[in-house]
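# compute the structure for the input listed below.
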Amino acid sequence: MAKPVRTQAIREQPSAGHRTGKPIWYAPTAVLGDAIAAAVPVYLGFAMGHGTNATAYVMVATAAWLLVRGARGRYAERHLGERVGIGPTLQDWLVLIGLLAVVRAATGEESPFLIAMAALLPCAPTSAVGHTLLHRHLLARRRDGRAVRRTLVIGQANAVDGLVSHLARRTDHEFIVVGVCPIGDDNPQTLAPIAARLGTQAPPCPSADSAPVLEAVRQLAVDVVLVVPGPSLTGMRLRRLSWALHGDECPLMVVPGLTEVARRRVVVSSVAGLTMLNVAPPLRHGLAMLVKAVTDRLGAALLIALLSPVLAAVALAVRLDSPGPVVHRQIRIGRGGQPFTMAKFRTMVVDAERLRHRMARTNEHDGRMFKIRRDPRVTRVGRLLRRYSLDELPQLFNVLQGRMSLVGPRPPLPDEVVGYNEMERRRLAVKPGLTGLWQVSGRSDLSWDETIALDLRYVDNWSPSGDLEVLVRTVRAVVAGTGAY
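I've put the predicted structure just below:
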């Protein structure tokens, strides 16, 4: 019961007739932002570096960038303001470079190549920033119950409860349940009203199914119907229901039950008249993994060189603050369950491990991790290091050795792993990371279930663009210091 209550508390139910779509100014704002992202750097680059024809170059580059973005559906309403990551924008930028290279070859243009590349570089990140601002605005509207779609959920009672509860955990999506239509005599536990009810057997007359559903759709001003298939909702029965809904111009979406699967891994195909979902396996081998391994080691080496003054300063502060070694070494579990020695700057007193067993009852975390917001074992310098994650910097040497990755799940302790179930052990399928979704999503403020969910999302949906996005978000999370203790 608690989860649906949260949905009601966070989102105000949009009234029937209230416009629930995205603001009409999203599309022109996105187009204007992309135009500026292309025009300004190109003009500055050519005006300062080439001196002539800067205006012509601006017009061509801007038109090409808008053409690429529009052709790839970036201005479609379903995409505007939604979180897509930096990957698609980088793909658009590569298409832009290819398109302009063809134009350059076809016209015989002889502008300086390096100036052109430097002028085009800011297009992708600037457009990504503009899209992020729209995304934040959209999230704020959805938390207030706006820019959402009034939704009717159809399925067996337990399936309806599962879907409504899952939607209730987050407010960053477009669905707000205004009614449910259970199949059978069982009543769902959700607070959403029962708008209609279907029998467990398909009726001889299709209208016996469609009539109550269509009546509920009209009375509640439903924007979309979500259907959870089950043994009582066969393919033909679902097909007939879709005919009725589509005849009333109401979209229908089928929820297959898969969770935390990235869109890029799912392909819809039709075979012998059957609609199938092809779910690709997670990336574990191939060129992408080789690029990740090389990037990890080169990135770690570069960061060690750049941050060497910081490493020296932190080491001196730890030495002067309290007696004991500067670096704390601890056994952690890596990929495939293999133990390794992880290095961190010491942030606690020397006998912290012995004191931990005495303080077991004071654990404030709901899972297997041991976390106390005001841990008395933490030193004065240690609190500062933890707040800004400076104690994690020696792990760069673990990354350099190939034991860890720059991005990945949190490296667990051996006694945590002993209690893992089959699902939790899946987080050991990849190398642990210096940072990860856990680091940028609240850290110690997260519950155990939330931590595991984030780690599994990363393990199953890893991609190079996802790693880049996490690294960018890490900078903001470290500066804010939220959830670090």
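
# hey, let's count contacts and neighbours off CA atoms from now on
OK.

# give me the contact list for the host helix or strand of residue 97.
Take DSSP states H and E as the rule and residue 97 turns out to sit in helix 87-107. Outside helix 87-107, the residues within contact range by CA atoms under 8 Å, 6 or more residues apart in numbering are 61, 64-65, 68-69, 72, 110, 123-125, 127-128, 465-466.

# how about stretch 377-391?
Here stretch 377-391 has contacts from 314, 317-318, 321-322, 344-349, 352, 355, 478-482, 484-485, using CA under 8 Å, 6+ apart.

# over to stretch 267-287?
Outside of stretch 267-287, the residues within contact range by CA under 8 Å, 6+ apart are 265, 266, 289, 459, 460, 461, 462, 463.

# spatially nearest residue to residue 301, not counting backbone neighbours?
The shortest distance from residue 301 to any non-neighbouring residue, by CA to CA, 6 or more residues apart in numbering, is to residue 400 (6.6 Å).

# now list the buried members of the contacts of helix 87-107.
For the contacts of helix 87-107, a burial check counting by 16 or more other CA atoms under 10 Å picks out 61, 64, 65, 68, 69, 123, 124, 127, 128, 466.

# pretty sure the third one is touching residue 39, no?
The reference is to residue 65. No: with contacts counted by CA atoms under 8 Å, residue 65 stays clear of residue 39, the gap being 9.5 Å.

# rewinding a little: may I ask you to confirm that the residue nearest to residue 301 is in contact with residue 296?
Yes: assessed by CA under 8 Å, residue 400 is found in contact with residue 296 at 7.2 Å.

# buried residues in the helix or strand where residue 45 lies?
Using DSSP H and E, residue 45 sits in helix 26-49. Buried residues in helix 26-49, counting neighbours by 16+ other CA under 10 Å, are found at 26-27, 29-31, 33-43, 45-46.

# kindly report the same for stretch 153-167.
Buried, per 16+ other CA under 10 Å, within stretch 153-167: 153-157, 159-165, 167.

# thinking again about what came up before, next one: the helix holding residue 97 to chain centre, how far?
27 Å (CA atoms, centre = their mean, to the nearest Å).

# any idea of the angle the helix or strand just after that helix forms with helix 87-107?
Downstream of helix 87-107, the first helix or strand assigned by DSSP H and E is helix 113-120. Using axes from the mean of the first three to the mean of the last three CA atoms, to 10 degrees, the direction of helix 113-120 lies 140 degrees away from that of helix 87-107.

# what sits up against helix 113-120?
Outside helix 113-120, the residues that touch it by CA under 8 Å, 6+ apart are 38, 41, 42, 43, 44, 45, 46, 49, 50.

# possible to save those residues as a markdown table with distance to residue 383?
Listed next are the contacts of helix 113-120 as a markdown table, based on distance: CA to CA, whole Å:
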| residue | distance to residue 383 |
| --- | --- |
| 38 | 44 |
| 41 | 42 |
| 42 | 46 |
| 43 | 48 |
| 44 | 45 |
| 45 | 45 |
| 46 | 49 |
| 49 | 49 |
| 50 | 52 |
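
# to check against the first, give me the structure of this:
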Amino acid sequence: MIAIERKRTERTKEPFLLMLLECVECREPGKCVHGIDNLVSVLLSATRETDVIGWHKDHRAIAILFTGLAADSKSACVGAILNRVSSALQDKLFSEKFVQLSITLHLFPDDWGNDGSGGPSNSTLYPELHETDTEKRGMLALKRGMDILGSLFLLILLLPVILAIAIAVKVTSRGPIFFRQQRVGQFGKCFTFLKFRSMRNRNDHSQHMQYVKQMIAGNADRVSAKGKAEGVYKLVDDPRITPLGKFLRRTSLDELPQFLNVLSGDMSLVGPRPPIPYEVAAYETWHRRRVLHVKPGITGLWQVTGRSRVSFDEMVRLDLHYASFWSPWLDFKILMRTPAAVIKGAY
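Take a look at the predicted model:
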């Protein structure tokens, strides 16, 4: 119900409040000395018919979803709800029973990245992310096996190319061989993302940050690029990029070090591209789902179908489609289509 209500809020823009009531003395299901089961009748008198009441933890914690709150007066709504529920409970319970109740409030949409993680700041609002059934665990184990074997094979096969690129990066411009950057992975967890350095060292990223925010908001125009009359959603002729870097980006060879990210488990061979934290900060609420359900990947549905030629919203829809219908067979088909997408070039 929490997951469904999150999706409803994404469409309607109307926040909801999750209230949890738990007896602080309860340690085992069904052994609540203060009879938390009996609180439901009290709570029904303090809620609307459209609000949802159910167990958050069986016979230990009750959850109430207060839906359809006014977006422009969230604080006032939350205060009024807390006062109404508290008053109802105090009227019906003895004081010693009331003080044994723990009441916590969780408002959605929640703030992301306040702790520097780039992801959800309140895991209580995303309970389904950590629930995996037996069948799905088996499929994820198969996907992880494909990632390990595939990345190891490609690293060994492409080792001469990797060494040649590393030498070329080092001798053609000052700075490190690898570009390291914090990216947001599955469940909003940040990790160190690796690429061959394609830019001059110590650059100002404000231009890219501004363009990305415009693109996410739907205000960016397509930029004409060589060989693409329809234009692309991408910074073209970026002065920060070295001559070698332009070749590496056009051929996607700058992404070869990401096989190390796959081996470490931060990424997969196939999945959504991992965003930068300042991109996630500019997301609409529904955009966030692209970094919740599956690991980011080196290639994916967006790369082999649209890449930079589709808008940001269309890219997110492709990522969500992949997350919903993922299978080993879909991964295989995407991997088989990736070489053709690379040959066409990044633009």
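
# superposed, how do the two chains score by TM?
Here the TM-score for the pair of chains, by TM-score structural alignment, normalised by the length of the second structure, is 0.54; 201 aligned residues with a CA RMSD of 2.4 Å.

# which secondary structure elements does the very next helix or strand once past the helix holding residue 45 of the first structure contact?
Where DSSP H and E defines the elements, the next helix or strand beyond helix 26-49 of the first structure is helix 54-71. The contact analysis (3 or more CA pairs under 8 Å, 6 or more residues apart in numbering; DSSP states H and E) places helix 54-71 of the first structure against helix 26-49, helix 87-107.

# reformat these as JSON lines; add distance to residue 374 of the first structure.
Listed next are those as JSON lines, based on distance: least, CA to CA, whole Å:
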{"stretch": "helix 26-49", "distance to residue 374 of the first structure": "44"}
{"stretch": "helix 87-107", "distance to residue 374 of the first structure": "39"}
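
# aligned partner of residue 336 of the first structure in the second structure?
Matched to the second structure by TM-score structural alignment, residue 336 of the first structure sits across from residue 187.

# again with residue 421 of the first structure
In the second structure, residue 421 of the first structure lands on residue 284 (TM-score structural alignment).

# swap in residue 345 of the first structure?
Matched to the second structure by TM-score structural alignment, residue 345 of the first structure sits across from residue 196.

# can you report how many residues neighbour its match?
24 (other CA atoms under 10 Å).

# mind listing what's buried in the helix ranked longest in the second structure?
Ranked by residue count and defined by DSSP state H, the top helix of the second structure is helix 134-157. In terms of neighbour count (16+ other CA under 10 Å), helix 134-157 of the second structure has its buried residues at 140, 143, 144, 146, 147, 148, 150, 151, 152, 155.

# contact partners for the closest residue to residue 224 of the second structure other than its chain neighbours?
Excluding the flanking residues, the one nearest residue 224 of the second structure by CA to CA, 6+ apart is residue 231, at 4.1 Å. Neighbouring residues of residue 231 of the second structure by CA under 8 Å, 6+ apart: 222, 223, 224, 225, 309.

# now those residues as JSON lines including secondary structure and distance to residue 239 of the second structure?
Output for the contacts of residue 231 of the second structure, formatted as JSON lines (DSSP: H, G, I helix; E, B strand; the rest coil; distance: CA to CA, whole Å):
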{"residue": "222", "secondary structure": "coil", "distance to residue 239 of the second structure": "18"}
{"residue": "223", "secondary structure": "strand", "distance to residue 239 of the second structure": "15"}
{"residue": "224", "secondary structure": "strand", "distance to residue 239 of the second structure": "16"}
{"residue": "225", "secondary structure": "strand", "distance to residue 239 of the second structure": "15"}
{"residue": "309", "secondary structure": "helix", "distance to residue 239 of the second structure": "21"}
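
# which of those sits closest to residue 103 of the second structure?
Closest approach between the contacts of residue 231 of the second structure and residue 103 of the second structure, by CA to CA: residue 309, at 48.7 Å.

# what does the closest one correspond to in the first structure?
For residue 309 of the second structure, the residue aligned by TM-score structural alignment is residue 445.

# now do residue 171 of the second structure against residue 164 of the second structure, distance only.
Distance, residue 171 of the second structure to residue 164 of the second structure, by CA to CA, to the nearest Å: 11 Å.

# over to residue 135 of the second structure?
Distance from residue 135 of the second structure to residue 164 of the second structure, by CA to CA: 43 Å.

# one step back: okay, now the match of residue 336 of the first structure: neighbour count?
Residues near residue 187 of the second structure, counting by other CA under 10 Å: 22.

# that one and residue 289 touch, don't they?
No: at 9.1 Å, residue 187 of the second structure does not count as touching residue 289 under the criterion of CA under 8 Å.

# now do the helices in the second structure.
If DSSP H is used as the criterion, the helices of the second structure fall at 2-12, 39-45, 74-92, 95-98, 134-157, 159-172, 206-216, 243-251, 258-264, 277-281, 301-305, 312-325, 328-344.

# of the ones you listed, which is nearest residue 178 of the second structure?
Among the helices of the second structure, the nearest to residue 178 of the second structure by CA to CA is helix 159-172 (8.1 Å).

# matching residues in the first structure for the closest one?
Counting by TM-score structural alignment, helix 159-172 of the second structure corresponds to 308-321 in the first structure.

# buried ones in that stretch?
Using 16+ other CA under 10 Å as the test for burial, stretch 308-321 of the first structure gives 311, 314, 315, 318, 319.

# and the contacts of it?
By CA under 8 Å, 6+ apart, stretch 308-321 of the first structure touches 325-327, 345-347, 379-382, 390, 393-394.

# got a ChimeraX select line for the buried ones in those residues?
The buried subset of the contacts of stretch 308-321 of the first structure, as determined by 16+ other CA under 10 Å, is captured in ChimeraX by this line:
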select :326,327,345,346,347,379,381,382,390,393,394
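
# out of the contacts of stretch 308-321 of the first structure, which one sits closest to residue 406 of the first structure?
Looking across the contacts of stretch 308-321 of the first structure and measuring by CA to CA, the closest to residue 406 of the first structure is residue 393, at 10.9 Å.
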